[in-house]
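**Student:** Sequence unavailable; structure follows:
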């Protein structure tokens, strides 16, 4: 991952968009993401915050924006924190705080948060296990999702939604090394 201090906010947004389009949509890791991206209903909000409080404020601002916006205008938001949570354990612990915000404002069942990080590691999986690639992004990301959007998408989804995580793991594990380097360049820069 590039140092956040050497990358502009526009570059962070561009890299996040590239990841969204090439990995999340390109590999069909989220079968529900292509349409909102095509319709320009996904917002990428880059937060310059570098404290828990600043990130909490950014999440709250974006959740309030979702709350006050029509789903046809704004489907979902990716809050990117390039200057904070470089350590995955710190990020992972903060997810509990993010969930508390959802509960505190009565948004349980309305919004949920999906998590992505350059060093994402599933519980009971080794850090270098390829399955972690499904949730590895160029920068720490808090994906704010409308539960109504998920329910609506599932009505039209032809497959077994519970199988999506396993399908995604199979998909990323089947990539060649060259494909992985092309799709996840930020993971390989430090190792080259």
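**Tutor:** It's in. The structure displayed is predicted, hence computed values, not measured ones.

**Student:** Only C-alpha atoms from now on, for both contacts and neighbour counts.
**Tutor:** OK.

**Student:** Residue 30 is in contact with residue 24, isn't it?
**Tutor:** Yes - taking contacts as Cα atoms under 8 Å, residue 30 lies within contact range of residue 24: 5.9 Å.

**Student:** Compare the two and say which one has the larger neighbour count.
**Tutor:** Neighbour totals were compared for residue 30 and residue 24, and residue 24 leads with 21 against 16 (other Cα atoms under 10 Å).

**Student:** mind listing what's buried in the strand or helix carrying residue 14?
**Tutor:** Using DSSP states H and E, residue 14 maps to helix 9-19. By neighbour count on 16 or more other Cα atoms under 10 Å, the buried set for helix 9-19 is 9, 12-13, 15-19.

**Student:** residue boundaries of the helices in the protein?
**Tutor:** 9-19, 34-38, 52-68, 88-104, 147-156, 164-173, 177-183, 185-188 (DSSP state H).

**Student:** now the ones you listed as JSON lines including distance to residue 44?
**Tutor:** Shown next, in JSON lines, are the helices of the chain (distance: least, Cα to Cα, whole Å):
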{"stretch": "helix 9-19", "distance to residue 44": "7"}
{"stretch": "helix 34-38", "distance to residue 44": "11"}
{"stretch": "helix 52-68", "distance to residue 44": "10"}
{"stretch": "helix 88-104", "distance to residue 44": "17"}
{"stretch": "helix 147-156", "distance to residue 44": "17"}
{"stretch": "helix 164-173", "distance to residue 44": "23"}
{"stretch": "helix 177-183", "distance to residue 44": "19"}
{"stretch": "helix 185-188", "distance to residue 44": "18"}
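
**Student:** alright, now check it against this:
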């Protein structure tokens, strides 16, 4: 299988963001950031976890120093590394450790998306897993202040996960595929 071009990775990721994340309202806060062009998209060329970790450090520090009105959040997409979900999931501990090491805990956090995302206690094909399925392994770098503002604007944020499951169950796999989105496994 050939490695997709950076343009393909960006197009696939932006299509997923618009069709699934925003279109299905899986994240009620994404639309405003997207409309403001506040999302930084970075396609990593890393082929080893160590290289990705270095790139993650760079992107975390860049986000910290950036004006939130210009860069609100970053999607670090890494199609050539951590393609196995279990390896990706293990890497998240290193990502969280890096946030602590850079003394960014309480300021930035890392969320995760993967083509084979699977919540604990679910089967691989369960539609609920699709709430965190992206076309390529992706680390989402978020500002804690953005999350706090979102929570203030929408007090029942705990309900988002449940609403996402309900939305995806109504949509079903056929509906997901009809949006032009990929389905694995």
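**Tutor:** Noted; the coordinates are in hand. Given the structure is predicted, the values throughout are model-derived calculations rather than measurements.

**Student:** what's the helix holding residue 14 of the first structure packed up against?
**Tutor:** strand 42-46 (3 or more Cα pairs under 8 Å, 6 or more residues apart in numbering; DSSP states H and E).

**Student:** What span of the second structure is the strand it packs on aligned with?
**Tutor:** In the comparison with the second structure, strand 42-46 of the first structure aligns to the range 39-43 (TM-score structural alignment).

**Student:** Buried residues, the matching stretch. List them.
**Tutor:** 39-40, 42-43.

**Student:** what do you get for stretch 88-104 of the second structure?
**Tutor:** 88-89, 91, 95-96, 98-99, 104.

**Student:** In JSON lines, list the residues you listed along with distance to residue 173 of the second structure.
**Tutor:** JSON lines is the format used below for those (distance: Cα to Cα, whole Å):
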{"residue": "88", "distance to residue 173 of the second structure": "24"}
{"residue": "89", "distance to residue 173 of the second structure": "24"}
{"residue": "91", "distance to residue 173 of the second structure": "28"}
{"residue": "95", "distance to residue 173 of the second structure": "31"}
{"residue": "96", "distance to residue 173 of the second structure": "32"}
{"residue": "98", "distance to residue 173 of the second structure": "36"}
{"residue": "99", "distance to residue 173 of the second structure": "35"}
{"residue": "104", "distance to residue 173 of the second structure": "38"}
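
**Student:** ok so, going back, which one of the helices of the first structure lies closest to residue 118 of the first structure?
**Tutor:** Among the helices of the first structure, helix 185-188 comes nearest to residue 118 of the first structure, with 7.0 Å by Cα to Cα.

**Student:** other SSEs contacting that closest one?
**Tutor:** Helix 185-188 of the first structure packs on no helix or strand, going by 3+ Cα pairs under 8 Å, 6+ apart.

**Student:** out of the helices of the first structure, nearest to residue 125 of the first structure?
**Tutor:** Nearest of those (Cα to Cα): helix 164-173, 12.3 Å.

**Student:** Onto which residues of the second structure does that closest one map?
**Tutor:** With TM-score structural alignment as the criterion, helix 164-173 of the first structure aligns to 160-169.

**Student:** mean shift between that stretch and the first structure?
**Tutor:** Superposing on the first structure and averaging over aligned pairs (mean Cα distance after the TM-score superposition for the first structure), stretch 160-169 of the second structure comes out at 0.7 Å.

**Student:** That stretch: which residues count as buried?
**Tutor:** For stretch 160-169 of the second structure, by 16+ other Cα under 10 Å, it's 164-165, 167-168.

**Student:** And for stretch 141-160 of the second structure?
**Tutor:** Those buried within stretch 141-160 of the second structure under the rule 16+ other Cα under 10 Å are 141-143, 146.

**Student:** Please apply the same query to stretch 23-39 of the first structure.
**Tutor:** Those would be 23-34, 36-37, for stretch 23-39 of the first structure by 16+ other Cα under 10 Å.

**Student:** residues touching the equivalent of residue 105 of the second structure over in the first structure, list them.
**Tutor:** In the first structure, the residue paired with residue 105 of the second structure is residue 108, using TM-score structural alignment. By Cα atoms under 8 Å, 6 or more residues apart in numbering, residue 108 of the first structure lies in contact with residue 102.

**Student:** at 10 Å what do you get?
**Tutor:** Neighbouring residues of residue 108 of the first structure by Cα atoms under 10 Å, 6 or more residues apart in numbering: 99-102, 147.

**Student:** Nothing else from me, thank you.
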